[in-house]
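Participant: after the sequence you'll find the predicted model.
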Amino acid sequence: MQRILSQWLWPSIAGLAIALLVLEYTGWRSNSPQPAERMTSYATAVATATPSVVNIYTAKVVNEAPSQRNNRFNQLNRGSNQQRVERSLGSGVILSEDGIILTNRHVIAGADAIQVLLNDNRNARAEILGADPATDLAVLKIDLDHLSPAIIGDSNAARVGDVVLAIGNPLGFGSSVTQGIISALGRYGFQGGAYYEDYIQTDATIHMGNSGGALINTKGELLGINSLIYTGGNTANASAGIGISLAVPINLATFVAQDLIDYGQVIRGWMGVSVQPFIPDTSQPNVGALLVTQTVANGPADRAGIKPGDIITAINDEPVTDGRIAMHRIALLRPGDIISVTLVDESDNTQNLNVVLGSLQQAPQS
């Protein structure tokens, strides 16, 4: 009997072992998706960044003229004005543990009272430390402990096609997240400040109330401040939800914020020159220069000997092809900084001139 059991048992055990090995490789033993098949989630990035994003509520007292009220009331109160409160909403991002918040200037413009609501439901009144119309950024300060500052990323390392997430307070619903990709970099021409506009364009949906909120990467790092959605200048005919979402790169935003904290305004370098693209007579691709069309009298360029008609080929030994980018980089420098300008004058002589930058505040007001 023992011999019979032995002859039957061992083939059964061997068959069972082989079956288990086959099932192991076919994935039958587990209903869970394999690592390569698991759905991508950005929950960790959102959890990292969300505590630094705040909701901003503003109130502004405005005078309402008698003509704006009903006639019967006007007859009883001729010549008197009535005050009413306009309320608006937006978003902001905590930059430091001592209560520094970055938002858009248009979110808090003209506000008489600003209330900040944190992700943990605490709230505080905010004061304005400074605002910069050229970049539509503003810095606020609140007095609360145990704040969660954003992790600052590097917007210069952002690439077209990178996945990004927008966090803010759309339509007053509270903290919300949308996903998209970076559609383009270096966008400008939307608000008239061409030298200082340098937007990140995304297709992450933003609405009213998202302004001032965070644009983050998949690590939860802050890449930009969501600023506006462009719909071709005719919102009445724009389809709902269709538009170009734009964010101020965080590298530019932190530069602006630090100046607003330190000086109450942004101190920008200024060369005092107007330029336009100039394409040399050459077969080499991507080669260009800048034609000087005007210099400000006694401005930095004028004092250095730069004249209208000169052709600028390089600044600090770096070739220049785009006047907007060149002036933008100069604006990120400081008054008193010296830059080297390589140019060809009207006599076809190449010169290297040193220009001591002035302050943009010296520019004549139009």
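Facilitator: That came through, no problem. Remember, it's a predicted structure, so these values are computed and weren't measured experimentally.
Participant: CA only for contacts and neighbour counts going forward, please
Facilitator: Will do.
Participant: if I pick residue 295, what's in contact with it?
Facilitator: 272, 273, 274, 301, 302, 306, 307, 308 (C-alpha atoms under 8 Å, 6 or more residues apart in numbering).
Participant: neighbour-wise, give me the winner out of these.
Facilitator: Ranked by the number of neighbours (other C-alpha atoms under 10 Å), the contacts of residue 295 place residue 301 first, at 25 neighbours.
Participant: take a look at this one as well, against the first:
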Amino acid sequence: MIRQVFAVFALFLFVQVGGAYAQEKTVPQSKVQINLSFAPVVKSAAPSVVNVYATKITQQRQSDFNDPFFNRFFGQNSPFTQRRPQKSQSLGSGVVVDKSGIILTNNHVVAGAQDIRISLADGQEFLTELVLADEETDLAVLKVKNPPQDGFVEVPFASDESLEVGDLVLAIGNPFGVGQTVTSGIVSALARTGVGVSDFQFFIQTDAAINPGNSGGALVNMRGELVGINTAIYSRSGGSNGIGFAIPASMARFIADAGIKGGEIIRPWLGARLQAVSNDLAAGLLLGPPRGALITDVYPGGPADQAGLVSGDVILEVNGRGIADPGAFEYRFSTQPVGEQVELYVARGGDALVIKLPLVALNDGVGGDQILLENAGRFSGAYVREIGPVEIEKYGFPYDFTGVIVKGLVDNSAAQRLGLREGDIILSLNGTVIERAKQLEKIVQRPVSGWRLRVRRGNQVINSFVSG
């Protein structure tokens, strides 16, 4: 009894002190309110959460003679080894975000799958097609192939930035394949980084129990609105330890809209490199507490350059929202639609500036005209062009990096037989650094006895010699 009285008094005191905030979001103030249930929220949101079954078929080598001698002698080419299809199935969850049958889930749930099906809480099953798969955000968009005439129940997205630490949330999904399950908790933190799940480090952390199979499920608020897509857990055992992570609704909405519009993701390009602001830098820049994203380099002629941003600027806000670090900036910036503009609040040498930055897509065509190498001996049949910002951003090259990239190959051409691949960057030939496509075209037409070829392929640099 004493404990109950103390609890009621504590709640009363909290409400009194809460002031204006308590007028919008209150805690239970009576026994009637304490007996309230999450059931109405679940009834609203749960029909929009589906189970996702992704089937993958891989070719496994199996030997009729499981003998170390044969395996050691013949290796992978043993005449007793056959390729046999191996079926595996991953289980996850998904969220219906459009009544026509558009479903959001995690990319890692469906990656590499040949057959993806979803089932509703009532047991109905539907075949889907993969409309969009984005590894950078670990999100994927599915579309039901033959939706029912009356469609599906969709979950509404929460308004941007409505979530606060301490808000009650529900996680809905299919953990361990046991069936649809609802767990409750609070928002433990916002803008969590270092999770290592996607390229955009800006996660909602919650203590609502999230387990394997919850991936792709819904995190909803007390209005039944989608605030996040459950994605990962921090666990050493594989089970929930009260630390789960969800991709925020604004990023999920961005990917969902891309899927609805045709499956192409067009992100804005800044054209600048950023780094975190340390305590020493903050003191030197007169910023007070360390915050913001420091510009360290600007791509000549890129959007940042044209807007007037320079190295040494610190971006503190995007459209009025504070920026804690470069990860926060990347998240805020990347969820803005191309074709519009953002307003940046920038610190420069003790002054405050407002800069309007047009949102421009990273154009794969930038980098000069594409050339087909003809009458070029071993290099004939290769389509090449000069390195542009796409490759510079992808590989993290310096902004003044120059080179020539292979954009395509004619089938059965000399260049293809040489071993060149699409995406190879030709760095040098016979010791001559290659900077321009026209330069390469002239060099490869020279009669020589052989070529010393230096090529960058992915993160590797390959040196080889081939006859002329």
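Facilitator: Good, I have the coordinates. What you see is a predicted model; the values in this text were computed from it and never measured.
Participant: of the contacts of residue 295 of the first structure, closest to residue 333 of the first structure?
Facilitator: Of all these, residue 333 of the first structure sits closest to residue 272, with 13.7 Å by C-alpha to C-alpha.
Participant: circling back: can I get the contacts of residue 295 of the first structure in TSV including distance to residue 250 of the first structure and secondary structure?
Facilitator: Listed next are the contacts of residue 295 of the first structure as TSV, based on distance: C-alpha to C-alpha, whole Å; DSSP: H, G, I helix; E, B strand; the rest coil:
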residue	distance to residue 250 of the first structure	secondary structure
272	27	coil
273	28	strand
274	28	strand
301	30	helix
302	34	helix
306	34	coil
307	36	coil
308	35	coil
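Participant: dump these to CSV, plus distance to residue 223 of the first structure.
Facilitator: As requested, these are exported to CSV (distance: C-alpha to C-alpha, whole Å):
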residue, distance to residue 223 of the first structure
272, 31
273, 32
274, 31
301, 34
302, 38
306, 38
307, 40
308, 39
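Participant: hey, where'd the helices end up in the second structure?
Facilitator: 2-18, 20-24, 31-34, 39-45, 68-74, 107-110, 249-260, 279-284, 303-307, 326-334, 389-395, 414-418, 437-444 (DSSP state H).
Participant: how about those, which one is nearest residue 165 of the second structure?
Facilitator: Nearest of these (C-alpha to C-alpha): helix 20-24, 13.0 Å.
Participant: what's next to that closest one, contact-wise?
Facilitator: With C-alpha under 8 Å, 6+ apart as the criterion, helix 20-24 of the second structure contacts 15, 16.
Participant: so where in the first structure does it end up aligned?
Facilitator: Mapped onto the first structure using TM-score structural alignment, helix 20-24 of the second structure covers no residues at all.
Participant: ok, and the closest non-adjacent residue to residue 241 of the first structure?
Facilitator: residue 205 (7.2 Å; C-alpha to C-alpha, 6 or more residues apart in numbering).
Participant: OK, contacts around that neighbour?
Facilitator: Here residue 205 of the first structure is in contact with 166, 178, 179, 180, 241, 245 (criterion: C-alpha under 8 Å, 6+ apart).
Participant: please name the nearest non-neighbouring residue to the fourth one.
Facilitator: Spatial nearest neighbour of residue 180 of the first structure, chain neighbours left out: residue 204 (4.1 Å); criterion: C-alpha to C-alpha, 6+ apart.
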